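> need coordinates for the below:
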Amino acid sequence: MPGEIYDLRGLKCPLPVLKARKKLLRMTSGSELIVDTTDPLAGIDIPHFCREDGHILLSTERTEGGHRFIIRKA
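As a prediction, the model looks like this:
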């Protein structure tokens, strides 16, 4: 089952991480969240956030103008 897409394009650090964290808190364990962002620091911040909170970063992809992350909630 594909994950929910969360469009955080246009937001700057630290908002993508803060909003992703809040969204994941409301999701059930094992759910997947697809996060799209244009923040250049997200390539560092999102993987770090996943490690800190115990989520699994399934993939990281460069997109035109940003990144796409697929996160499985711990």
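
> can we go C-alpha only for contacts and neighbour counts from here?
Noted.

> contacts only, for the spatially most central residue of the chain.
Nearest to the geometric centre of the chain sits Val35, at 4.2 Å (C-alpha atoms, centre = their mean). Taking C-alpha atoms under 8 Å, 6 or more residues apart in numbering as the criterion, Val35 is in contact with 5-8, 20, 68-71.

> one more to put side by side:
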Amino acid sequence: MDYQIDVVVDAKGQKCPMPVLLASRAIKKLESGQILLVEATDGGSKRDIPSWATDTGNELLDNNSEDGVHRYLIRKK
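Modelled structure (predicted):
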């Protein structure tokens, strides 16, 4: 499914907890219903980003990994 991405967070090369912190800062600037794409290379993000999305009440629409880059689509609540 294709989504209209409103903001992209490039957290590639950042270690924990930076991908979550960068995503948190970015999503605060979005309106409800807008979509955030987070790209990270830290393996911990595979656990941390989905947990953060759930804990904050936002919707994890998709996550996938390709060539060592983990991508997360999150819709703001």
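
> TM-score of the superposition?
Superposed pair, TM-score by TM-score structural alignment, normalised by the length of structure 1: 0.94. Supporting alignment: 74 aligned residues with a C-alpha RMSD of 1.0 Å.

> picking up where we left off before, of the contacts of Val35 of structure 1, grab the buried ones for ChimeraX.
This is how ChimeraX selects the buried members of the contacts of Val35 of structure 1, with burial counted by 16 or more other C-alpha atoms under 10 Å:
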select :6,8,20,68,69,70,71
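
> map Ser59 of structure 1 onto structure 2.
Mapped onto structure 2 by TM-score structural alignment, Ser59 of structure 1 lines up with Asp62.

> and the residue nearest to its match when sequence neighbours are not counted, how far from Ile35 of structure 2?
Closest residue to Asp62 of structure 2 apart from its sequence neighbours, by C-alpha to C-alpha, 6 or more residues apart in numbering: Leu73 at 5.1 Å. As judged by C-alpha to C-alpha, to the nearest Å, Leu73 of structure 2 and Ile35 of structure 2 stand 7 Å apart.

> which parts of structure 2 are helices?
Secondary structure of structure 2 (DSSP state H): helices at 18-28, 45-55.
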